[in-house]
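Visitor: Here's my sequence, what's the structure:
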Amino acid sequence: MAPMGIRLSPLGVAVFCLLGIGVIYHLYSGVISSRLAAFRADSSLIFSGQKKPVDMRELLAVSVEAAVLGGKEVKAVREENGLQEKSKGKTREGVSEPLTNGDLQSHRKMFNLIKNTFPEITVNSEEHDNVVDKVTWSREIPADILEKIEGGKEVPPESVTVWIDPLDATQEYTENLVKYVTTMVCVAVDGKPVIGVIHQPFTGFTAWGFVGQGSNMRARPSYSISPPKVIVSRSHSGKVKSFIQDAFGNSTTVIAAGGAGYKVLALLEMPAGETATDQADVYIHITFIKKWDICAGAALLQALGGQMTTLKGEVIDYAETPLNKGGLVATVGVDHKAVLEKLPNWDPDKH
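Guide: Next up, the predicted model:
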């Protein structure tokens, strides 16, 4: 007897094909729907003229990556002795402001990384040039940021101002006093400092803080303001010493240091294994200072419950002009108002 075979009628073949198509449609319809929804969302932003909102956790990650990338340039230029130092002018007090290849190389990496990732936000840098670098974000969010910071917090790009200092403490950098050197990024939203990143290129350590969210730093267990240890600028240590002694007494310890970023870290507790900075209770500056020098520190301190104000206790706006004319007082872990009340009358505009 001949073996029996299974024969499908043309109608059966058609039914089988239709069933197969149904299964495939079921499997892919969810993917297609989600992609269409994303396309419609992006299209609605484009055609309505709206700008894509900025994810703040991503901006924090990009800020950290930018500071580290700039720091690598700073370190490489110093180690290769390729500073190519020149002066970009003098400060209001008549002090020469050096500019090095480290400043410029760091600026190009930091500025372009942030602008390439978030082209619609405002980025202010201490340095300026027309060199375009196609550097792009790695799309990686560090584990400590994922652990401490919630995602999904978005703001309109027009409310964001980023301040970057590609090389803080350039004078000390030229003198090879590299412990003072930092690279810094600050994100201000509607003029208020929200994200602060301070990176130390020669140790590899990065401090960051997100106001209202968290930080990888913490305040020290105790501070004193009776009298305090006060950290000040090396370039103005003479005038500020008498100012501080008038405020807190002649036994007050005054620490002269370079770099605003370094001085903020001196108020905090460094993690175990990191190179210790000078330890201070208060940071005071009595002359004009640029906002890219202080914005990152302001955000970092505020994330830890601290404050940075003018000498008169005024809030500093980080959405406007680069120059802060009111001097500054920075604290954490102490009564900020009590510190302000001890200060003598001083007008930075007259000194």
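Visitor: Going by C-alpha atoms from here, please, whenever you check contacts or count neighbours.
Guide: Noted.
Visitor: Strands along the stretch 51-200 of the chain, start to end?
Guide: 54-55, 86-90, 96-99, 122-125, 154-155, 160-168, 182-189, 192-200 (DSSP state E, counting those that start in this stretch).
Visitor: Need those strands in JSON lines (columns: mean neighbour count).
Guide: Formatted as JSON lines, these follow (neighbours: other Cα atoms under 10 Å):
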{"stretch": "strand 54-55", "mean neighbour count": "18"}
{"stretch": "strand 86-90", "mean neighbour count": "11"}
{"stretch": "strand 96-99", "mean neighbour count": "16"}
{"stretch": "strand 122-125", "mean neighbour count": "18"}
{"stretch": "strand 154-155", "mean neighbour count": "14"}
{"stretch": "strand 160-168", "mean neighbour count": "28"}
{"stretch": "strand 182-189", "mean neighbour count": "30"}
{"stretch": "strand 192-200", "mean neighbour count": "28"}
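Visitor: Let's see this one next, to set against the first:
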Amino acid sequence: MTLSELTAIALTGGDEILKIYGTSFDTATKADSSPVTQADIRCEAVMKPLLAGLAPQVVIVAEEAVSGGEIPADARQLFLVDPLDGTKEFISRNGDFTVNIALVEDGVPVAGVVYAPAIGTLWAGSTEEGAFRAEVKDGVLGERRAIVARSAPDSLVAVGSRSHGSAETEAWLKRYEVERFVSRGSSLKFCLVAEGEADVYPRLGRTMEWDTAAGDAVLRAAGGIVTTLDGQPLRYGKRRQASDVDFANPHFVAFADPRLAMKLAQDAG
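Guide: The predicted model follows:
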């Protein structure tokens, strides 16, 4: 499958979100205490059959379906889908929310699309096609502009969560010389690293695989890497974990420059 095919599905999902974004909508709370809106549900409901039609052999792991008790089968190929990453940002109407679709093969995110419908920007990347950014107007994708993660400068730009900041993250960053810290919501943080606007994104808090896989795929396609705190590449499709639930991530760090990740692995060793 191509990035164009995944991009078209993300744009369709984003259209559903925008239909609700400018209206009055209700918010519910899921069992894990996270919020959910009709936009999350409708976007996922639109995209799932499109993904199934595109690649029937690929198992779909979608956030709202899993939250509702739909347990996907084990598979070496997965679509990891977060229909509305950054629901808190959606509710506060600040624009920092995204539609995330990733294709994972043997634990590795090989293709991903991150679409920010309120901002009108989409990022995508794959191992075969590289990474790009494009603006979206009236649901139509504009010209693709190739993006590349940058080499680490002497002083780094760090990016972190707008809604989930922590003192632990601040303490972890003290190992580097950080010139500036930028707060953004959802998977947009991965995209800033992928397009050369930031150097490091540490997340020392709870995330699930559908939160990170698409942004991870874009960053890897742009030349960066996402690792656990011991410097090992973040893996996907994690089932029957002794210490956590299916598809839960450990703490991780996204790097623009893989050399920083190598240093992290050496320090851990």
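Visitor: about what we covered before: the strands of the stretch 51-200 of structure 1: which one's closest to residue 303 of structure 1?
Guide: strand 192-200 (7.9 Å; Cα to Cα).
Visitor: residue range for that closest one in structure 2?
Guide: Residues 108-116 of structure 2 are where strand 192-200 of structure 1 lands when matched by TM-score structural alignment.
Visitor: how big's the offset between that stretch and structure 1?
Guide: Once fitted to structure 1, stretch 108-116 of structure 2 is off its aligned match by 0.9 Å on average (mean Cα distance after the TM-score superposition for structure 1).
Visitor: List of residues touching that stretch?
Guide: 3, 6-7, 10-11, 14, 95-104, 121-127, 187-188, 213-218, 235-236 (Cα atoms under 8 Å, 6 or more residues apart in numbering).
Visitor: what's the closest of the strands of the stretch 51-200 of structure 1 to residue 237 of structure 1?
Guide: Per Cα to Cα, nearest to residue 237 of structure 1 of the strands of the stretch 51-200 of structure 1: strand 96-99, 16.2 Å.
Visitor: residues in contact with that closest one?
Guide: 85, 86, 87, 88, 89, 90, 91, 170, 171.
Visitor: Can you name the two of those that sit furthest apart?
Guide: 85 and 91 (16.7 Å).
Visitor: who's in contact with residue 131 of structure 2?
Guide: Here residue 131 of structure 2 is in contact with 123, 124, 125, 146, 147, 148, 218, 219, 221, 222 (Cα under 8 Å, 6+ apart).
Visitor: What segments of structure 1 are helices?
Guide: Under the criterion DSSP state H, structure 1 carries helices at the ranges 10-48, 56-79, 101-117, 143-148, 170-174, 237-248, 260-265, 291-303, 336-342.
Visitor: Need the winner for burial among the ones you listed.
Guide: Counting by mean count of other Cα atoms under 10 Å, helix 291-303 has the highest mean neighbour count of these, with a mean of 28.
Visitor: quick one: that helix aligns where in structure 2?
Guide: Going by TM-score structural alignment, helix 291-303 of structure 1 sits over residues 209-221 in structure 2.
Visitor: Give me the mean deviation of that stretch from structure 1.
Guide: Taken over the aligned residues, the distance from stretch 209-221 of structure 2 to structure 1 averages 1.0 Å (mean Cα distance after the TM-score superposition for structure 1).
Visitor: Return the member of the contacts of residue 131 of structure 2 nearest to residue 196 of structure 2.
Guide: The closest of the contacts of residue 131 of structure 2 to residue 196 of structure 2 turns out to be residue 148 (Cα to Cα; 6.4 Å).
Visitor: Can you get me a residue count around that closest one?
Guide: 20 (other Cα atoms under 10 Å).
Visitor: what's the matching residue for it over in structure 1?
Guide: Using TM-score structural alignment, residue 148 of structure 2 pairs with residue 219 in structure 1.
Visitor: What residues does that match make contact with?
Guide: With contact set as Cα under 8 Å, 6+ apart, residue 219 of structure 1 has these partners: 267, 268, 269, 304, 332, 333.
Visitor: got these as JSON lines, with distance to residue 162 of structure 1 columns?
Guide: JSON lines is the format used below for the contacts of residue 219 of structure 1 (distance: Cα to Cα, whole Å):
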{"residue": "267", "distance to residue 162 of structure 1": "23"}
{"residue": "268", "distance to residue 162 of structure 1": "23"}
{"residue": "269", "distance to residue 162 of structure 1": "26"}
{"residue": "304", "distance to residue 162 of structure 1": "20"}
{"residue": "332", "distance to residue 162 of structure 1": "23"}
{"residue": "333", "distance to residue 162 of structure 1": "27"}
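Visitor: Please convert those residues to JSON lines, extending it with neighbour count.
Guide: What follows is the contacts of residue 219 of structure 1, written out as JSON lines (neighbours: other Cα under 10 Å):
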{"residue": "267", "neighbour count": "28"}
{"residue": "268", "neighbour count": "25"}
{"residue": "269", "neighbour count": "16"}
{"residue": "304", "neighbour count": "22"}
{"residue": "332", "neighbour count": "24"}
{"residue": "333", "neighbour count": "20"}
